[in-house]
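In: Predicted model, plus sequence, below.
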Amino acid sequence: MQNPGGGAPNETRNVILAIVLAVGIWGGFEFFYNGPARERLQAEQRAQAEQLQQQAATQSGASEASGEGAAPNAIVARDEALTTSAATRIAIDTQEVDGSISLQGARIDDLNLRQYRQTIDPASPEVTVLAPINTQFGHDAFFGWEVQSGETTSTLSDSRSQWTAPQGSRLTPSTPVIINFDAGDGRSIERTISIDEHFMFTITDVVRNTSGAPLQVRPFGTVRRDGLPEHYKNLPIVHQGLIGAFGPNNNLHQTRFSDADKHARDRVRGRVGEDERIQEAQGAGGWFGITEHYWLAAIIPDQNERVSTYFDSRTEDGRNDYRAAYRGQWRELPAGGEVTYTQRFFAGAKRYELLRSYQRGDDTARGQAIPRFDDAIDWGNFWFLTRPFFAMLHWFGQLFAGWGIVFNFGLAILASTVVIKALMFPLVYSSFKSMAKMRGLQPKMKEVQERYAADKQRQQQEILKLYQTEKINPVAGCLPILMQIPVFFALYKTLTVTIEMRHEPFVGWVHDLSAQDPTSIFNLFGLIPWAPPAILMIGLWPIFYGLSMLALQSLSPPPTDPVQAQIFRFLPIVFTVMFAAFPAGLVIYWTWSNSLSILQQYVIMRRQGVETQLDTFLAKRFGPKAAS
């Protein structure tokens, strides 16, 4: 005979066993297959890199010069490349960046960020944004000119042109540098490069023609990357790859590295044309480049210049060469005349306030407003949720920072949770009241289930009558959960994509709110000197979350179906394991949110005269007075 409410004992056991087996299979597959596979792949990549570094070839493809060419034929160590070319480089030195510019091609190809480290260890290396293209993880930008004489089009200056600079030139915010290139036949270029206090370069070219014949010239620029970034992680929630706002209306264009890889493979297989681009559009101004998780390298042409912008990727020597590039308008360069053109290049951290200042054009002395520049941060399709949530977090973070609190963004998460709970409270109050009434109705529902255990249809009819008599909407209790879903997504997205959360500490053992809790129950939270595999990294905050979920369940009416009741008891464990891989800031938010919900729901239930499991526990442990 079946249990009251449906579900035979064997059925209940089978459902629970199925859940346990599913989790076990997933965990075993992760531990025994995915983990070793990732380690083998990393070992192969290291071995390949070492083999390539031993090759001495440093030549680039012949067509590289115009920005159309293939990736270099060999990879050498970055430091070696910088050392051997030190005599042909101009140092870059500001409070935010250090690096150098190569006089071969006037490439901006060596840039480190002084204020950002690769790990939370302050002694770890600086974050490298740009590196010489003939090194591993090469990433650079260069700017050139094409010339047209009659029906002949050729390159006036390109990525291989040898520029000259005065001895001891050094680029700082207060000292621009001037470099020169002599193309012969009376054609020359004088380039002035300046940098602001942050990450924006301004490049002004004066193209001169002292020959006896007029010419047509047009500018071009390219941001390129040789292979994937050094610390690349394929995170579906974060866009990494080619990005830009260009075309007729400066619409946002995005191509992930994975999609660019497919384009390169399709070109090799003949599925796309040799000159077919991933994306291409024409329009005035805009910007375009290559983005990583937190860093951006982007060219900003003159906003009045009509440009043809495109994304492309090609395969050479087993590596993909990613490019975001443009060509400007043809312009008349008369004999004995000159042409002046100014463009900008951003290479650095995607800080929201900084991107917004460039987007507004606050510093008009340095350039025009850049449309949609803060879209370099991946706000996602639900930007109307992520942007306001970030704005609130950022405001609280700045407020607490002004008070001298180190863990300001952790407190900002807690404060934002209180604000969200306060805004939602009028909407969820009726839901909490409905849940309280549902819990008080449990004895009557159990009586109906026992009375009509053999007639399921009659049982459901009587339960519905009971709902109508007591004026209870059983679906209303789901409203608080449904309303939390967009909040969950907005916070998860914000914590993941914004650099403001990167390496931000919190009280205790959490040193990076954007990373998972670093502790694990399987090494007794660090007491045992053993580093568990990723699947076993279940820290204290995920456990706190599981306990808060269990406590919240104790205030909610249990499912009438025994099978569902068993599943609900198992959910805190499942969600504890799931949340262990989420950013610590997200787990802290959800734990704090559950705690506030427990307080809210308990007060409402007590006002409705409903006794909770907490009251029962207190009465048994300390007597009826303690429960009241």
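Out: Right, received. Where do you want to start? Numbers count the residues shown, from 1 in each chain.
In: hey, let's count contacts and neighbours off CA atoms from now on
Out: Fine.
In: Next, I405: secondary structure please.
Out: coil (DSSP: H, G, I helix; E, B strand; the rest coil).
In: now the end-to-end length of stretch 343-355.
Out: Taking CA to CA, to the nearest Å as the measure, stretch 343-355 stretches 17 Å from start to finish.
In: Could you list the residues in contact with it?
Out: Stretch 343-355 is contacted by residues 113, 129-130, 198-204, 294-302, 367, 373-374, 376-377, 498-500 when judged by CA atoms under 8 Å, 6 or more residues apart in numbering.
In: Among these, which lie within strands?
Out: Among these, DSSP state E puts 113, 129-130, 200-204, 295-300 in strands.
In: which residues of the stretch 301-450 of the chain fall in strands?
Out: Per DSSP state E, counting those that start in this stretch, the stretch 301-450 of the chain carries strands over the ranges 306-316, 319-327, 331-333, 338-349.
In: got another, please set it beside the one above:
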Amino acid sequence: MKEDTRNFILFAVLAAIILLGGNFLSAKFFPHAANPPATKMVDGKSEVVAAPTGGPAVTDATRLRDLEVVRRETPRVAIQTADLQGSINLKGARIDDLTLTKYKQTIDKNSPPIRLLSPRGTKDAYFAGFGWNGDGVTVPNGDTVFTANGTTLTPNTPVTLYWDNKQGQRFALTFAVDAKYMFTVRQTVANAGPAPISLRPYALVSRSGVGTEADTWTNHIGPIGVFDKGATYDITFDNLKGKEASFLGKIWGNSAKAGENFFNSTGGWLGFGDKYFLAAVIPDHGAPVRAGFHAATGDVFQGDFTLAPRVVAPGKALVSTAKFFAGAKETNTLDRYEDRLGIQHFGKAIDWGWFEIVEKPIFKYLDWLFRMIGNFGVAIILLTVTIRTLIFPVAQRQFASMAAMKAIQPKMKAIQEKYKDDKARAQQEVMALYKAEKVNPLAGCLPTLIQIPIMYSLYKVLLLTIEMRHQPFVGWIHDLSAPDPATILNMFGYLPYHLPSFLAIGVVPVLLGVSMFFQFKLNPAPMDEAQKQVFAIMPWMLMFVMAPFAVGLQVYWITSNLWTVAQQRLLYARHPGLKEPAVKK
């Protein structure tokens, strides 16, 4: 068990180094290629390149202005729900002003709520738009001012926006919103003209800037969508700007090509995801669409879908329905939308990765514990105790196997000495000894193999799920999703200097190091002096490695270490021979 434990710890250290240093190495040693422009210059002005879908074009950034000034420039319809507050811009019929009332920007009591959407022309502009492209017909555009039949959109009061092109066609957009984060947009065109018209309904979500969160192989940040091939996390902002994937990006499976990324799909959805929030447009689940992403200069990105052309005869109307999600990536909320509205793989807006089959049950149980107890830190401790209790019988069998292995060591050494010149015969005799003594040499590996996916899955759960964001524990720990703020090397923040992440050692990482020290201390001392030195400094190395991680993950590891110490004391009492150091030959 000891060798397996040491190998597991070495694996964890190497994995942490890769997690912490992978992005740095990629940016440092594998720089991206130059970015080709997505627009061209005409008479010194930026000219927009039309989207290849036949859908809406993506426009470049404009001169930035104050948010309140921009909002007052155009007529608006207010949005008011329990979780959302904002407005619809009647100019262009855009949802471009939205805050999430349940989530604050920081843990400060007076912190403003998270702003998800902002109008074009402001910093970090982010909005959704709905409309039509047509042939031989005048359609509304970004400068069209609609007329509304109401002043406030609520879950109980939908609002319809109208516009008449004075050529016989009347365009209408009916907005409805549910109690959470889902908008439903009904797009209607009535043709009262003398001739048929051809129209292509579309929906888009536009974003300026890439944000401050890094796109990593453990958590995708940026363009995200579900098409006929399933969920894709391969498209990045760099791809859309014409950059190929980095060397490490290719290793982790980023296969998206540089430039445009479009797909033919039936239903699905697409948008932009941050760590905790998402804005995505969703066509009808049975509608064939052309969907994808593209970019313009100034770090402006757009995801959109366009329906196939439809001919509207005189006296007839064209009706299509789209949805728009703008809100927090709450696991249960996303799953409910997937189940109730039939939105394909909507739960995969959270990048669960390979171990979703383990991560989802861990999250569900952790969330249940939190709702029962009311303290997320205590819920993590109880989750740890539950997991370690479940695998305790396996640990018992592991110790029994190790005791049996140690008991037959003299016989194994005798066989190896007797057949030292015949390796094949020695191996054959050893296997016969295992069978006769009913010993399985691989039994000691099982608990380690079980813990690796559990540890990684818990890391992903604590990394990805918004449910732990800004959750307090005890004392100075006000956010379990962030590193420990009580950094010792600058006197808990009283000294006015900023520490690099690898030196920002808080109280909780120190407790982690201490717990690992006692766990290592309980193990038999290795014979080799070099090994003694390595394992003497290992707990303190891991203390520095784990310091930048979320406190919630450190709470899990401390609890697990304390459980291991208690477990080892019990099992050593049952198998005292394991505590004795190995005798040198």
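Out: Received it, and whenever you're ready, just let me know what you need. Not measured: the values here are computed from a predicted model.
In: returning to that earlier point: I'd like the ones in strands among the contacts of stretch 343-355 of structure 1 as JSON lines, with neighbour count and distance to T255 of structure 1 appended.
Out: Putting those into JSON lines (neighbours: other CA atoms under 10 Å; distance: CA to CA, whole Å) gives the following:
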{"residue": "L113", "neighbour count": "24", "distance to T255 of structure 1": "25"}
{"residue": "V129", "neighbour count": "25", "distance to T255 of structure 1": "19"}
{"residue": "L130", "neighbour count": "25", "distance to T255 of structure 1": "20"}
{"residue": "M200", "neighbour count": "21", "distance to T255 of structure 1": "23"}
{"residue": "F201", "neighbour count": "22", "distance to T255 of structure 1": "25"}
{"residue": "T202", "neighbour count": "18", "distance to T255 of structure 1": "26"}
{"residue": "I203", "neighbour count": "19", "distance to T255 of structure 1": "27"}
{"residue": "T204", "neighbour count": "18", "distance to T255 of structure 1": "29"}
{"residue": "W295", "neighbour count": "20", "distance to T255 of structure 1": "16"}
{"residue": "L296", "neighbour count": "24", "distance to T255 of structure 1": "14"}
{"residue": "A297", "neighbour count": "28", "distance to T255 of structure 1": "15"}
{"residue": "A298", "neighbour count": "27", "distance to T255 of structure 1": "14"}
{"residue": "I299", "neighbour count": "27", "distance to T255 of structure 1": "16"}
{"residue": "I300", "neighbour count": "26", "distance to T255 of structure 1": "18"}
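In: distance between the helix of greatest length in structure 2 and the chain's centre?
Out: Among the segments of structure 2 that qualify as a helix by DSSP state H, the longest is helix 2-29. With CA atoms, centre = their mean, to the nearest Å as the basis, the distance from the averaged C-alpha position of helix 2-29 of structure 2 to the chain average is 20 Å.
In: For it, enumerate the helices and strands it packs against.
Out: Here helix 2-29 of structure 2 touches helix 247-251, helix 446-464, helix 529-546, going by 3 or more CA pairs under 8 Å, 6 or more residues apart in numbering; DSSP states H and E.
In: Tell me which of those sits nearest to V319 of structure 2.
Out: The minimum distance between V319 of structure 2 and the helices and strands packed on helix 2-29 of structure 2 falls on helix 446-464, with 37.9 Å, by CA to CA.
In: for the closest one, packing partners?
Out: Short answer (3+ CA pairs under 8 Å, 6+ apart): helix 446-464 of structure 2 packs on helix 2-29, helix 356-373, helix 392-407, helix 551-574.
In: Take the ones you listed and lay them out in TSV including distance to V226 of structure 2 and mean neighbour count.
Out: What follows is these, written out as TSV (distance: least, CA to CA, whole Å; neighbours: other CA atoms under 10 Å):
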stretch	distance to V226 of structure 2	mean neighbour count
helix 2-29	26	14
helix 356-373	17	16
helix 392-407	40	18
helix 551-574	30	19
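In: about what we covered before: closest one to I178 of structure 1 among the strands of the stretch 301-450 of structure 1?
Out: Using CA to CA as the measure, strand 338-349 is the one of these that comes nearest I178 of structure 1, at 13.7 Å.
In: Could you check the angle that closest one makes with strand 295-300?
Out: Orientation note: strand 338-349 of structure 1 sits at an angle of 160 degrees relative to strand 295-300 (axes from the mean of the first three to the mean of the last three CA atoms, to 10 degrees).
In: how far apart are strand 338-349 of structure 1 and its match in structure 2?
Out: Average distance between strand 338-349 of structure 1 and its aligned residues in structure 2, after superposition and using mean CA distance after the TM-score superposition for structure 1, equals 1.1 Å.
In: Tell me the residues of structure 2 aligned with that strand.
Out: Across structure 2, the stretch matching strand 338-349 of structure 1 (TM-score structural alignment) is residues 317-328.
In: Now check structure 1 for the residue matching L512 of structure 2.
Out: Across the two structures, L512 of structure 2 finds its equivalent in Y545 of structure 1, going by TM-score structural alignment.
In: no, scratch that, I was asking about K180 of structure 2
Out: Taking TM-score structural alignment for the superposition, K180 of structure 2 sits opposite H198 in structure 1.
In: For the stretch 51-200 of structure 1, which segments count as helices?
Out: In order along the chain, the stretch 51-200 of structure 1 carries the following helices (DSSP state H, counting those that start in this stretch): 78-84.
In: re earlier: using a markdown table, lay out the strands of the stretch 301-450 of structure 1 together with distance to V147 of structure 1 and mean neighbour count.
Out: As requested, these are arranged in a markdown table below (distance: least, CA to CA, whole Å; neighbours: other CA under 10 Å):
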| stretch | distance to V147 of structure 1 | mean neighbour count |
| --- | --- | --- |
| strand 306-316 | 16 | 23 |
| strand 319-327 | 12 | 25 |
| strand 331-333 | 10 | 16 |
| strand 338-349 | 12 | 20 |
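In: TSV please, covering those and showing distance to G35 of structure 1.
Out: TSV is the format used below for the strands of the stretch 301-450 of structure 1 (distance: least, CA to CA, whole Å):
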stretch	distance to G35 of structure 1
strand 306-316	28
strand 319-327	24
strand 331-333	57
strand 338-349	31
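In: Among these, which comes closest to Q601 of structure 1?
Out: Set against Q601 of structure 1 and scored by CA to CA, the strands of the stretch 301-450 of structure 1 come closest in strand 338-349, at 42.9 Å.
In: which residue sits farthest out from the middle of structure 2?
Out: With distances taken as CA atoms, centre = their mean, the residue sitting farthest from the centre of structure 2 turns out to be K418, at 57.6 Å.
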